[in-house]
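# Got a predicted structure here, sequence first:
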Amino acid sequence: MCSFEAARQPHPHAVACGAWAKALAGLRRINLDGLRWRVFDAKGQVLGRLASQIAVVLQGKDKPTYAPHVENGDMCIVLNAQDISVTGRKMTDKIYYWHTGYVGHLKERRLKDQMEKDPTEVIRKAVLRMLPRNKLRDDRDRKLRIFSGIEHPFHDRPLEAFVMPPRQVREMRPRARRAMLRAQKKEHSNRAKEEEDAKNATAEVTA
């Protein structure tokens, strides 16, 4: 039996114990020379926005040496997958579909049920569907390591926290833009009227 303390240590025996077997699987097939270990904290982050940033790092688009046919993306460690957030009613309305291959065996699962079963697959599916479907996709998938909580077996690596970029102001819709312009025009006319009334009142007092 493996103790909890032993499972937390980033030691090769953890693979034999089975504690981090899935997390450490396939690392030998990755050329780690010159790669950075980027850490993403999914707590409180919106699913789609976080997945898009992870996809950028996996493809190496944040590097000046990016080329679409070269695999030079960094390792991505995602923590607190169980605390990811979604907008709107996606938690109950979003449904994952897959087919077993047998007639009539179309399966479905809601996002809420998938979060209870395995929250790491929610982020993995979102990231993989943002990556190009080519020969480099499997290699990029191996560089993505997702954990439900804060614990991970890569404490001996030179980890680098990823800072999410600030959100850009969404461009206003035409109807909202027209309403804003009308409000500004009305405010400007009211201010001009108040200034004119103040001038008239001052002129009457001096007269």
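Great, that's in hand. Just so we're clear, the structure is a prediction, and the values are computed from it rather than from any experiment. Numbering: from 1, shown residues only.

# Going by C-alpha atoms from here, please, whenever you check contacts or count neighbours.
OK.

# contact partners of stretch 103-117?
Stretch 103-117 is contacted from outside by 82, 90-100, 121-122, using Cα atoms under 8 Å, 6 or more residues apart in numbering.

# And the strands in this structure?
Secondary structure of the chain (DSSP state E): strands located at 37-41, 75-79, 95-99, 106-110, 144-146, 159-161.

# burial measure for Arg113, as a count.
Check again: residue 113 is Asp, not Arg. 13 (other Cα atoms under 10 Å).

# And Gly101, by the same measure?
Applying other Cα under 10 Å, we find 8 residues neighbouring Gly101.

# and it, how far is that from Lys107?
10 Å (Cα to Cα, to the nearest Å).

# Below is an additional structure, to be compared with the one above:
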Amino acid sequence: MKTTFFRPETVTRRWILIDATDQSVGRLAVVIANILRGKDRPEFTPNAMVGDNVIVINASKLAVDPKKGTQTMHYHHSFYPGGLKATNWNKMLETRSDFLLKRVVRGMLPKNTLGKELLSNLRVYQGPEHPHQAQKPVEFKAN
């Protein structure tokens, strides 16, 4: 049996709309990473962009375990002496929940140029409004 490899030009890409209300951060990120990668499609090719575009709404309503919300930290360093800043997940959910979800999904994608290109197909919004009304997105509900 011959193995078939698909090119990105031959694959039709969909827009998938995901509502993040009361979804666990990690479980939702796994679903998003698999859709971006194209692992849910029969045309999956590991070295090509054959995945779909993902729009995530209501990112500010993500569910985080109370213990994990206080213990898990996001670190940022300004490259100046004493410039290390630490923020816990609860505070990140209040202020920058879209960045938090994008950061978790980025950790589940390949660590190369393909991973960076795949991440550009993810759009995360804190509220229910998004500017992608021209496309007809497929409604998707993660477990």
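Here it is on my side, so go on. From a predicted model like this one, the values you see are computed outputs, not experimental measurements.

# thinking again about what came up before, so which of the strands of structure 1 is the most surrounded?
Comparing the strands of structure 1 by mean neighbour count (mean count of other Cα atoms under 10 Å), strand 75-79 comes out on top with a mean of 24.

# Could you tell me where it falls in structure 2?
On structure 2, the counterpart of strand 75-79 of structure 1 by TM-score structural alignment is residues 53-57.

# Show me where structure 1 has its helices.
Ranges of helices in structure 1, per DSSP state H, are 4-8, 13-17, 21-24, 47-59, 90-93, 111-117, 119-128, 137-142, 174-206.

# Now the residue sitting nearest the centre point of structure 2. Nearest residue, chain neighbours left out?
Centroid check for structure 2 by Cα atoms, centre = their mean gives Val105 as the closest residue, at 4.2 Å. Spatially, and ignoring its direct neighbours in sequence, Val105 of structure 2 is nearest to Ala29 (5.1 Å; Cα to Cα, 6 or more residues apart in numbering).

# That neighbour maps to what in structure 1?
Correspondence of Ala29 of structure 2 to structure 1, assessed by TM-score structural alignment: Ala51.

# quick one: that match and His152 of structure 1, what's the gap?
Using Cα to Cα, we find Ala51 of structure 1 at a distance of 19 Å from His152 of structure 1.

# do the same with His99 of structure 1
Separation of His99 of structure 1 from His152 of structure 1 (Cα to Cα) stands at 32 Å.

# And for Glu121 of structure 1?
Distance from Glu121 of structure 1 to His152 of structure 1, counting by Cα to Cα: 16 Å.

# These two: who's more crowded?
Each of Glu121 of structure 1 and His152 has its neighbours counted (other Cα under 10 Å); His152 has more, 20 against 16.

# for the more buried one, what are its contacts?
Arg8.

# Kindly state which residue of structure 2 is aligned to Glu151 of structure 1.
Aligned by TM-score structural alignment, Glu151 of structure 1 pairs with Glu129 of structure 2.

# Give me the number of neighbouring residues for its match.
Glu129 of structure 2: 10 neighbours (other Cα under 10 Å).
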